[in-house]
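Undergrad: Fold the following.
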Amino acid sequence: MKSPQTPAAEPASAGLRYGTGPGRWVLAATVLGSALASIDATVVGIALPAIGRDFGVGLSALQWVVTAYTLTLAGLLLVAGSLGDHYGRKRFFVIGVIWFAVASGLCGVAPDAPTLIVARALQGVGAALLTPGSLAILEASFTPEDRGKAIGAWSGLSGVASAIGPFLGGWLVQAVSWRLIFAINLPLAALVVVLAQRHVPESRDPATVGTRIDVTGGALVTLGLVGLTYGLIEGPSGHWGEPGPLTALIGGVLLLVAFVGWERRVPAPMLPLSLFSSRQFSATNAVTFVLYGALGGVLFLLPIQLQEVSGYTALQAGISLLPLTAVTLALSARSGALAARIGPRLQMSVGPCLVGLGLMLLVQVDATGTYATQVLPAVLVFGLGLAATVAPLTATALAAAPASQAGVASAVNNDVARTASLIAVAVLPAIAGITGAAYLHPAVFSHGFHRASLVSGALCVLSGLMAAVLIRNPRPAAGAQAPSEAYFSHCALDAPPQRTRV
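TA: Sure, this is the predicted structure:
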C-alpha cells in the first residue's frame, strides 16, 4: 500500500512549473489546506484555560480536547493517504477540507466539553484526509525539476502558518472568545475548496491498481490508541478502582499487539514492518519517540502555566513562543546543510541535549520575574536545539529506507512523533502530580509544571544519548554528489516530514 507521501508516478498532469500562474494556484491551495490543520494544532493549547473555565472541567477533559484530535489524525493518516492514492488525491483533499470545516463549526458551537471532544476527534479525521493529500498533489502536479522548489515553498509557508497560529489564537481568545479559533477555519476552508476545484489537477497512483486498502490495520491502531489513551488519562485521575480505565488500557495494548500481528501477515500492510529491519531507521524513530514525547507533554502544559501562574493574557502566551519558531525557521536549512556534509550523528546527539536544557530552564517560570528573564532564555535554547535536530532527524529516517519506500518512511516518522506526543499528554501531567482541578490552583500547578519540565528535559537528553550510541553517519557512495551541494529540507513541526533536494 502506498503511503501518504509516496512520490507519485508520472501522471499526465505532472507538467506544472514553479513560478507560473497555474503552479502558484496549486501551491496556494495546498499551503492553505495544510495551514488549516497546522494552525488548529498550535492554537488550541492557548485556549485551554479559557475552555476549562467556560465548561468548569478538570485537566483530564482538557487533555482530551488535545488528544482526541491527535488520536484520529495519527490513527488514520496512513489509511487516508492510501485512499487518495487509490481514488483521487484532489478528491480526498477536498473531502478532508470540507470535513475539517464542518467539524470546526461543531467545535465552535459545542455546548459542553464532551461535545467539544467528539468534534475535535472529527476534526482529526478531516486533518488526516487533507494532510497527506497536500504534499501528494505537489508531487503529482509539478515537473520533476520543480518539485523540490514547490515542496520547499510549501514547507516554509507551512512554518509561517504554524507561527501565526498561537498569535492569532491568543488574540481571538482575549478579544472575543475561544470559539472563534474554530470559526475562522470556515472561510479559509471555503477558499481552499474553491481554489482546489478550479486549479488543482486530479491524480492517482497507478501502482495502487488491484491493491486493497488496509482498513483493518487503520481500525486496529486507532482503537488501540483510543483505549491506551483513555486508560492513561482517566486512571491517574482517581479512577483506577473503576473497571473502565483499566479495561480500556489492557484492551488498547491488546489491540496494538493485534495491529502488529495483522501488519505482519496482510499482503499490503498499512505499516510495512520490514522498514524496521534497518537499524538506522529503528534507532531514528526511537529517538523521535522519546524527543517528541517530551516536547508534546511540556508544550501542552506551558500555555496553562503562563496564563494561570505567570498572569499572561492569552495573546501574551501566544506571542511568547514566536522566537522559537523564528529560530527554527532561520536555522533549520543551515542545519540540514551541515548534516549533509558531516553526517547527522553529531547534531542528533547535541541538538536534543540543547532542547532538554531549554526545557529545564522553564523551571524559572513562575509568578514573579519577567519574560526576558524567565521565558525567553528557555525558548531560545530550546529553539537552537530544535533547529539542530529536526532536519537531520527527518533526513536520516528517510535515508534509512529504500527509495521506493521513502514516502511511507516519512509518514511513519511523522506518526511516531504524533503518537509520542499523544501518550505524553496523557501521562506527563499524572507523573508531575497535576490532576483534576490542579490547573485552577497556581501554586499546585506551578510545582507540577516545574517537575514536568525537568522530566521532559531529562527525556530529551536521553534521546540525545540514544542518538550518540545508535545513529551512524552514512558512508558516502562512490561518485555521489558532494554533500555540500545539497541538503534535505523539512516541513514545519506539525506537518508531515518530506525529503526534498533543494
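Undergrad: use CA for all of it now, contacts and neighbours both
TA: Will do.
Undergrad: Please tell me how far Asp146 sits from Arg334.
TA: Remark: distance between Asp146 and Arg334 (Cα to Cα, to the nearest Å) = 21 Å.
Undergrad: biggest helix in this structure, by residue count?
TA: helix 21-55 (DSSP state H).
Undergrad: Second input sequence below; structure requested for side-by-side comparison:
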Amino acid sequence: MTGQVIKTRWVLGLTSLGFFMAMMDAMIVTTASTAIRTDFQISVKSLQWALNAYNITIAAVLLVGVALGERWGRRRLYNLGLLIFTIGSVFCAMATTLDWLIVARIVEGLGASVMTPMSMAILTSTLPVEQHGRALGIWSGVGGLALIVGPSLGGLIVARLTWQWIFWINVPIGLLALALSWLYLPESHGKVEPINLLDHGLIIIASAGLIWTLSAATSQLDLSQFSSVLLIGLASLGSGIWFICRQAKEKMPMIPLSFFQERAFTGGNLATACLYAAMYGVVFFLPQFLQLNGHANALTAGLELLPWTGTLVIVAPFSGRAVDQFGERWLAMLGLVFQGLGYWLIALFVHKNYGWLVLPLMLAGVGLSMAGPALQKAVLGAVPRVAIGKASGIYNIFRLLGGALGTTLAVIVFYQFHGSDFTTGFQATMLATGAISLLGLVGAKKLKQN
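TA: Reported below is the predicted structural model:
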C-alpha cells in the first residue's frame, strides 16, 4: 500500500469521524429523552431545549467557524472544535439540573459548529479533485449512518447503563480523534474574509430569541411574564431585521442576499427548513411515544425506529442518480409528499400495535432520503462554484434552524391537544409535522427540472 493511499485513508477516516460525532450527538439524545425527563422531573416543554440548544448553537456559530478556519487553519480549528465538543460532553454527563445540561449542550454545539464544515474543507482541500466525488459520498454516508445508529445506540446505553453514558462515550473517542488529527491531518488555509462580530451576535440573538419566545408564549404567563416574553420577542425580531439590513449593505456579507434572487436557492432552502422541521419534530416525540404508550424500553424504542432511519442505507445511494435523471424538483416534491403522508399514517394508526407503524415509518424514511439529497444539490447548484462553501453553510443554517423551530412547533401542538393523554397530543403532533412537510412543496416548486 502506497504512502498516498495511507494518507488518503487517514484523512477520510478522521474527517468522517468528526462529522459522525457531531451528527450522532443530535440523534443519540432522542431515545434518552424519557430517562432525562424522569431523572430531572421536567416537562416535555422544558426537555425540548436539551435538543434545541445544540442545534441552534451550531446554526448560529457555523459561519463564523468557517471564517476562523480559513484564517487560522482548518486543522487547527477542527481540533479546537473536537476539544470543545469533548469538554462539553463531560459537562453534559455531569449535569444535575436541566439548566446545567442546556449550557453544556451549548458548549457541545460550539465544538460541533466547526467540526462539520472544517472536516469537509480539510477533505476537499487535501484530496485530488478526481477523488472528491467518492470521498464526499463516503463522508456523507458516515454522517447519515449517525441517523441510523444514534437512536439505537442511545437506547442500548440507557437500557444497560444510565443516560449520562451517552455523553461519557464521546470523551475517549474525542480525545483519540484529537490526537490522531494532530498527527495525520494536513494543515490548510482558505480565502481570508473579515469577521464581523456584530453580525454574528445579531443572528445568534435573532435565532435563539425568536424560538425561545415562540415556546415561552404557550406557557401560562401572568402579565409581568408576558411583558418580558414580548420584549424579548421584539428584540429578537429587531435583531433579525437589523442583520438583514446590514447584509444588504456590506461588501463581504456573511449571508449574501443576492443568492436569494435565484429561485432555486430560495426555494431549496425553504423546503429544506420544512423537511427537517417535520423530521426533528417527529424524532423528538416518537421515541417517547414508543416508550410511554408502547411500553418499550429505551433499547427497544431505538430498534423500532430502524424502519424509518434505516431507509437511508437503501435509498440514499440511488437518490443522486435519480436527481440527475428526473430532476431536483420532482424528487424533492415526491420526497416531501412521502414524508408527510408517512407521518399522517402514523397519526391514523396511533392506537394500533407497533406492526401497523412499520410501513408508514418506511414511507417517511424514503421521503427524507429522497428529498434531502435533491434539495442539497439544488441549493449548491444555484450559486457560482466559488461560493459553494458559503452556500453550504447557509443550507445547514436553514436545516438546523428548521429543525429547532420544528421541535418547538411540535411541542406547542402537543400541549394544545394532549390534555392528560400523551397519545392524543402525539397524534395531533404527527398531523402537524405531516402538514409542515407538505408545506415544503411551496419551496420545492421553485426548483429546476430536467
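Undergrad: Once they're superposed, what TM-score comes out?
TA: Here the TM-score for the pair of chains, by TM-score structural alignment, normalised by the length of structure 2, is 0.95; 447 aligned residues with a Cα RMSD of 1.9 Å.
Undergrad: on that earlier part again, counterpart of the longest helix of structure 1 in structure 2, which residues?
TA: Under TM-score structural alignment, the counterpart of helix 21-55 of structure 1 in structure 2 spans residues 6-40.
Undergrad: The aligned residue in structure 1 for Ile106 of structure 2: which element?
TA: The alignment partner of Ile106 of structure 2 in structure 1, by TM-score structural alignment, is Ala121. Under the criterion of DSSP states H and E, Ala121 of structure 1 resides in helix 113-141.
Undergrad: ok, and for that helix, which residues are buried?
TA: Of all the residues in helix 113-141 of structure 1, those buried under the rule 16 or more other Cα atoms under 10 Å are 113, 116-141.
Undergrad: Please tell me which residues of structure 2 the helix or strand just after that helix aligns onto.
TA: Downstream of helix 113-141 of structure 1, the first helix or strand assigned by DSSP H and E is helix 144-175. The alignment of helix 144-175 of structure 1 onto structure 2 (TM-score structural alignment) spans residues 129-160.
Undergrad: thinking again about what came up before, show me what the longest helix of structure 1 is packed against.
TA: Secondary structure elements in contact with helix 21-55 of structure 1, counted by 3 or more Cα pairs under 8 Å, 6 or more residues apart in numbering; DSSP states H and E, are helix 59-87, helix 113-141, helix 144-175, helix 180-183, helix 185-199, helix 279-304, helix 314-320.
Undergrad: Out of these, the one nearest Thr216 of structure 1 is which?
TA: Ranking those by their distance to Thr216 of structure 1 (criterion: Cα to Cα) puts helix 59-87 first, at 9.6 Å.
Undergrad: The helix or strand following the closest one against structure 2, how far on average?
TA: For helix 59-87 of structure 1, the following helix or strand on the C-terminal side (DSSP H and E) is helix 89-108. Following superposition, helix 89-108 of structure 1 is found to deviate from structure 2 by 0.4 Å on average (mean Cα distance after the TM-score superposition for structure 1).
Undergrad: Show me what helix 89-108 of structure 1 is packed up against.
TA: Using 3+ Cα pairs under 8 Å, 6+ apart: helix 89-108 of structure 1 touches helix 59-87, helix 113-141, helix 180-183, helix 185-199.
Undergrad: Throw those helices into CSV and include distance to Val43 of structure 1, thanks.
TA: Listed next are these as CSV, based on distance: least, Cα to Cα, whole Å:
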stretch, distance to Val43 of structure 1
helix 59-87, 11
helix 113-141, 13
helix 180-183, 7
helix 185-199, 12
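Undergrad: Out of those helices, the one nearest Val287 of structure 1 is which?
TA: Nearest to Val287 of structure 1, of those and by Cα to Cα, is helix 59-87 at 18.1 Å.
Undergrad: Could you name the helices and strands sitting against the closest one?
TA: helix 21-55, helix 89-108, helix 113-141, helix 215-234, helix 406-431.
Undergrad: Please state the offset of the first one from the chain centre?
TA: Translated: helix 21-55 of structure 1. 12 Å (Cα atoms, centre = their mean, to the nearest Å).
Undergrad: Check the mean deviation of it from structure 2.
TA: Helix 21-55 of structure 1 sits 1.0 Å off on average (mean Cα distance after the TM-score superposition for structure 1).
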